[in-house]
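S.K.: Predicted model and sequence follow; I will ask about them next.
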Amino acid sequence: MRAPLSWLREYVDLPAGETGRDVQAKLVAAGLEVERVEQLGAELTGPLVVGKVLTIEELEGFKKPIRFCTVDVAGANGTGEPQEIICGARNFAVGDKVVVALPGAVLPGDFRIAERKTYGRMSRGMICSGDELGMGDDGSHGIIVLPPEHEVGTDAMELLELVDEVLDIAVTPDRGYCLSMRGIAREAATAYGLPLRDPALLDVPAPNASGYPVKVADPAGCDRFTARTVTGLNPEARSPIWLQRRLQKAGMRPISLAVDVTNYVMLELGQPLHAYDRARLDGPIGVRRAQPGEKLTTLDGAKRVLDAEDLVITDSSGPIGLAGVMGGADTEIADHAAGRGSTEVVIESAHFDPVPIARTARRHKLSTEASKRFERGVDPQAASAAAQRTVDLLVLLAGGTAEAGVTEVATPGAPRTIAMAADHPDRVAGVDYGRETVVRRLQQVGCDVYGQDELIVTVPSWRPDLTDPNDLAEEVVRLEGYENLPATLPQPPAGRGLTERQRLHRRVGRALAGAGYVEALNYPFLGEGVFDQLGLEADDARRTVVRLINPLADTEPALRTTLLPGLFAALRRNDGRGEHDLALFETGLVFLPTGSEPAAARLPIDRRPTDEEIAGLNAALPSQPRHAAVVLAGAREQAGWWGKGRPATWADAVEAARTVAAAAGAELIVRQDQRAPFHPGRCAALLVVIDGQEVFVGNAGELHPRAVKALGLPERTCAMEIDLDRLEQAGAGVVEAPHVSAFPVATQDVALVVDGSVAAADVEAALRDGAGELLESLRLFDVFTGEQLGEGRKSLAYALRFRASDRTLTAEEAGAARDAAVAAAVERTGAVLRGA
């Protein structure tokens, strides 16, 4: 919200010497986020005057149109003679009043005006546009043509209010009332301890039966609708300069008188309004939910298909506007400045439920000044005053007549009250404010306060954010000054160090980083369409998600059940920016609902929840295991003078899983698998043994080509995801450092021929069990298939390393251990020693 200081002074008698910086400091101390103070006209110096164009001579022979003008500036030039000026603009004519910068003036950007010869003539000044004076967007981008009533020679700097200070305030969602000059003035008055001239305190006629007919079919979505009618508007009336300038300073573009007045009142009182051309309305105005498939062309020219949750304004022809968001083109007010404007208008001033307005604005990607205010909460009691203010301005500025009819459809409602202990703010802040201070501060906010030790606080209608005692305590604390709170350090309990789960998390991260992976932190949200891209079956458990009531983005309304979509997005983004050799990892929570969780109860905020309430809340949460995942693409080993590089393969993804399992102290079992989104022939199931049972903990491998194409990933992308919580259950707890023996190693190689259906993991497990305690490590270094082995047979070659911790092994001992390992593999897998 941009608040001009000159406008603010209309409602609060700020000290004469108070600058925008001073007001900024006061408002920041009161809890508002004043991002900056813009100094308008700081670089502008005169003379800058009103002139009247006397003659225009078109100069020929130049590449662009050039006009030689004489302009009457009265005595502002010291001579009274017409001022000769060269100008290229063409949106003014003889007799028009314009703004003239005389020699010696300095315009924004240190543009100095001086007499100079150009295009063969002397130019003694400049006829100015709004852009050249730093006035902002006036919609015309041409020379400023002033209304004819302004006297020649008048100081244009004062007329156009070019020198001012504008406070740029970032209004937080809980302070929607500050999206108005009324709200900001209230905060300024409180900060300075001065009275407020409330612009909403107007005499408003009582509702009667002769107003424009209105029918509200959805009182929950619209609890108040005020309609007023103004007739006899002058179709040639234009917005006065002061109104246009206030709109421009507030960041809005002047359009036409009727529209400018509604925008002005919205900025002044915070109540969005809409003006309808009465001649284009067909029957009564209505408020209802849209019917699925209904269409509406909004004021921006877009044709929109409406949703059943959209709240719409209607007449007998159907929808004529998105309630609280944007009006429709069919009832648009015509341009008064063009002399063909509407002469009869109906003013809408309504109060809508914030939730449907916010959802409609997000659904149609149509964030407007009106929707920003409604979704933060608008004062319902200001609707009638805003309508009256609009009527008064139209009567004053356009010569209209206010009809006697006043329509007001309102749903009865009692004021909101909050019970609060008088010392509650003291206990929240740790400061002894006392009852008198608490009552005084709440009254400054606009509350009515009754009671002694137990206060009954009636909340003002413009503060929908005040719902609990803690909200009231916050108001007291901020007005008393956050800077006055004592700085005390909390007393933490004696530390117990990291939990085993936290240690595992850190070990896994260090291990993957040490293996060359880069950590990528992603949001835990996803869109359910990604499951189709991954190729998941319809009954896949990963499709069951927790949906958020108020997601950050409509495209990602669910919590993730797998880490892979976020990593795939990071991989795709980096690959698109030229980084093709990638190895990324992430550790984080996934959310796995069963669908049987009970509904969560709302916890109290005025006391500590009971153990039963906390247990009920925990029972409503889905399972949230911690996973680790990696994705790889491009080269795993770079090519160079040292030799050829190597692309990342499914084996690298499996090795990443082994790295994670080693960090957890768990023995990983790898078997062939088929599971989306992996390639059916290059997918490994990852298992561990828990309580004597093999338990599935994840997958690793190369992605299916269809998934790669659907997700827009590089070819042969590989991935791995594993459940860290189950690894922790299968692990040894504390990972012991390996024992280093000073005695030499004995290496024995074996090649075993097995049936093609036998998993290498089964052969490896048999070799380990048979080799006994002397086996230090075992590595598969070759897989061979060929005609000499027979159809459906394969050869697996292993390197076995034997070592004792207390002696040098003899050849007989190493050979015996090797033979025992082979015997176990023969017995359990049907292996045949190759070459035997």
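M.R.: In hand now; what should we look at?
S.K.: going forward, measure contacts between C-alpha atoms and count neighbours the same way
M.R.: OK.
S.K.: tell me the SS of residue 513?
M.R.: helix (DSSP: H, G, I helix; E, B strand; the rest coil).
S.K.: what residues are up against it?
M.R.: residue 519 (C-alpha atoms under 8 Å, 6 or more residues apart in numbering).
S.K.: distance of it from residue 393?
M.R.: Separation of residue 513 from residue 393 (C-alpha to C-alpha, to the nearest Å): 67 Å.
S.K.: Could you look up the next helix or strand downstream of the one helix or strand residue 409 maps to?
M.R.: Residue 409 belongs to strand 401-410 when elements are defined using DSSP states H and E. Using DSSP H and E, the next helix or strand after strand 401-410 towards the C-terminus is strand 417-421.
S.K.: Second structure for comparison follows:
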Amino acid sequence: MKTPVSWIREYVDLPADVTTEQLAARLTALGLKLEAIEKPGDQITGPLVVGRVLTMEPEPQKNGKTINWCTVDVADANGTGEPQGIVCGAHNFAPGDLVVVVLPGAVLPGDFHIAARKTYGHVSAGMICSAAELGLGEDHDGIIVLPADAASPGDDAFAVLGLTEEVIEFEINPDRAYALSLRGIAREASLAYAVPFHDPAERQVPEPDADGYPVIIDDPSGCPVFAARRVTGFDPTAPTPGWMARRIQLAGMRPISLGVDVTNYVMLELGQPIHGYDGDKLDGAIYVRRATEGEQLTTLDGARRTLSVEDLVIVDGSGPVGLAGVMGGATTELSETTTHVVIEAAHWDAVSMFRTGKRHKLSSEAGKRNERGVDPQLPAIAADRVAELLTTYGGGTVEPGATLVGIAPTPPTIEIDADLPARITGMPIEAATTVAHLEAVGCVVEATGDRLTVTPATWRPDVTDPYDLVEEVARVVGYDQVPSILPREAAGRGLTREQRLRRRVGRLLAGAGCVEVVSFPFVGEATFDALGLPADDPLRHTVRIANPISSEEPSYTTTLLPGLLKAASRNLGRGASGVALFETGTVAFPADRGAAPIYGVDWRPTDDELAKLFEAIPHQPLFLALVLAGESERAGWWGSGRESGWADAIGLVRRLAAELGVQLDVRSAARAPWHPGRCARFEVDGVELGHAGELHPSVCKAFGLPVRSAAVEVDLDFLMRRAVDVVPGPELSTYPLAKEDVALVVDATATVADVEDALRHGAGELLESIRLFDVYTGDQIGAGKKSLAFALRFRATDRTLTEQETSAARDAAVTAAAERCGAVQR
């Protein structure tokens, strides 16, 4: 919410010496988060003046563009008194209009220096400015056309445009809808400095009568209050007064026309959204009802929208003419021919407004306020204020008769102990102080002994329980007055087993040189295509998100690899020579039991309803994924470097399993996105744990990674379930090690894992370790064969092994390999 300081001062008697920075600090202390302090003219230096367009000659160009060669009267501002020749590409002005001219020597926002220069065959001595060029908005399409009475040619444009104004921008929390108005901000400023507040909503309005415009509400829960007034004889060509246009612009909106600008101005002033209808286009009475399924409406943004039975709509005899509280319809909008204006100011159910906006992906200034909750006492006041401004500046007459249908909801009463704010905050707050501060924020307080009965202000629908009142008292006293007292540590049971195991995993991987990342868990079909997954791959069966962040990635992921691969590519693209990234996170596999039911939020679901909700929750195991790409060891004077590869990936999983005390079996596999023949499958007691290996070249290309990059993905939940809490340390023996090497010839299709398992089984308990140290293929062993050389290490804990013992263990190992794998010793 952008709030010009001069507008705040109009409603609050602030001390003259209070600076904008001091005011912003005090309001921030009250809970209005400061976003920025803007001084629009600070980035503009040099001559910025008002000019009157004298001539305007369109000149078509070869590139298809038409420019205007203009002469502009800037009086003596240019030092000569002669008209200024300026080339302008905009077309929304005409001779006789007052415009804003920046002369040579000036500097605009963005360090844009203005000078006389030849362009399109003319010397353009300056520029006719748009709002965007002056930093006043984002409208590049047209230049600023000032009201006819705004100033005279040659006058300084800083004051005319409000560039000397100071504007405070606040980020308004959803529960403080009242602060989306100057009325609300000014009330907070009055509270901050304990000075008088002049409420712009304090005005006498006529009593409703039968002569008002007919309005019928079919859904009073969705629209408790509807006010309407009529203005006839309105001049649609009347200009918006300069002061009003400047305030609207400083508040972050764009002036459009007097009819629209007045409704926007009153919305900014009071916080009550208002809509104006062309009365001559309305067909009879206005009705407020829920839409019928499939009913359609073209809104002011030109979109044709299919409505839901949950949408509140405003209709006349022709059908829907507005999406209630969010956006009006195109058929009855105010235009340059409107002379009969019907003013609508209504109070809408906030939940309905929120759901309608989300359903139609439609955001508007009106919807932003209505979905947060507006003061239900404002509709009649706001409608009367709009009627006053329309007739004051656009002529016409306010027709007799005022419509006010419905009754404003009554705020709830809240019972509270007078000492509750003191007990909760730890501050010494007296009961009288509590009462005074609650009354200061608009509450009505009745005291009965030590109990207070509090009725919140109508503009505070967020205040609903005693602790909301505590917050109100605390923010007025000052959050900075809350004492800093460290809480005593409560007795606990420490970390859970899962937390301890996850930390062990993280420490191990960090110690191995890996860096943890967190990526978005969303995927689309293009991601699966890039991974090379076949059309029937189970990973493509995903949980689709109802309201995805991106339509290109509408599903919750079934694999962590896409996010990791993108992160690795991004880091390598920004100069990293190598990356080793890991991520732990949940993936989701559909439960395939139908969509979760949607219940209301005004009651707790029953046990049966909760059971149906839980049935629809997908299976969400915790996975671990790693990506290794680029350099693993750098080259230098010490020797050549090394790229990360499949062996590093498999080695990390082996280390992880050893850290958790899990016996891991490694088998060869063929699984996308890994390279066939360079992919390993991990198993624990015959159950698949995950895969690791070298990524397929097409996957590396799709994600922009070096060839031979490697990746891992395992089910961490399953691994942790099999983990032991305390891994026993190795048994150390003081007796010497016995070394035996064997070379076995096996079929080329035999796996190292199978041969190693056979040797380990045959060697028995004396075997301390086994390691493959050579693989040979060639003429010496024949076609279709390979030679695997293993180093076997034997040791006993209680004696020195004899040669006969080690030989027997070696021979038993070879025999087992021969029986299981058909191995022949070389």
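M.R.: Noted; the coordinates are in hand. Given the structure is predicted, the values throughout are model-derived calculations rather than measurements.
S.K.: So what's the gap between the helix or strand residue 825 of structure 1 falls within and the chain middle?
M.R.: Element membership of residue 825 of structure 1 [criterion: DSSP H and E] is helix 811-829. Remark: helix 811-829 of structure 1 is offset 64 Å from the chain centroid, using C-alpha atoms, centre = their mean, to the nearest Å.
S.K.: what packs against that helix?
M.R.: strand 746-755, helix 760-771 (3 or more C-alpha pairs under 8 Å, 6 or more residues apart in numbering; DSSP states H and E).
S.K.: Whatever helix or strand comes next after the last one - contacts with which helices or strands?
M.R.: In other words, helix 760-771 of structure 1. Sequence-wise, the next helix or strand downstream of helix 760-771 of structure 1 (DSSP H and E) is strand 775-784. Judged by 3+ C-alpha pairs under 8 Å, 6+ apart, the packing partners of strand 775-784 of structure 1 are helix 760-771, strand 793-802.
S.K.: what ranges do the helices span in the stretch 51-200 of structure 1?
M.R.: Along the stretch 51-200 of structure 1, counting by DSSP state H, counting those that start in this stretch, helices occupy 156-159, 181-192.
S.K.: now these in CSV, with distance to residue 130 of structure 1 and mean neighbour count?
M.R.: CSV is the format used below for the helices of the stretch 51-200 of structure 1 (distance: least, C-alpha to C-alpha, whole Å; neighbours: other C-alpha atoms under 10 Å):
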stretch, distance to residue 130 of structure 1, mean neighbour count
helix 156-159, 12, 16
helix 181-192, 24, 22
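S.K.: Including distance to residue 638 of structure 1, could the helices and strands packed on strand 775-784 of structure 1 go into TSV?
M.R.: Shown next, in TSV, are these (distance: least, C-alpha to C-alpha, whole Å):
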stretch	distance to residue 638 of structure 1
helix 760-771	29
strand 793-802	27
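S.K.: Now do the SS call for residue 565 of structure 2.
M.R.: Per three-state DSSP, residue 565 of structure 2 ends up helix.
S.K.: on that earlier part again, what range does the next helix-or-strand element following the helix holding residue 825 of structure 1 cover in structure 2?
M.R.: Per DSSP H and E, the first helix or strand lying C-terminal to helix 811-829 of structure 1 is strand 832-833. Aligned using TM-score structural alignment, strand 832-833 of structure 1 spans residues 822-823 in structure 2.
S.K.: Which residues does that stretch contact?
M.R.: Contacts for stretch 822-823 of structure 2 (C-alpha under 8 Å, 6+ apart): 744, 745, 746, 747, 814, 817.
S.K.: Let me know the closest of those residues to residue 659 of structure 2.
M.R.: Set against residue 659 of structure 2, the nearest of those by C-alpha to C-alpha is residue 817 (28.6 Å).
S.K.: The closest residue to the closest one other than its chain neighbours: what's it in contact with?
M.R.: Spatially, and ignoring its direct neighbours in sequence, residue 817 of structure 2 is nearest to residue 758 (4.9 Å; C-alpha to C-alpha, 6 or more residues apart in numbering). Residues near residue 758 of structure 2 by C-alpha under 8 Å, 6+ apart: 813, 816, 817, 820, 821.
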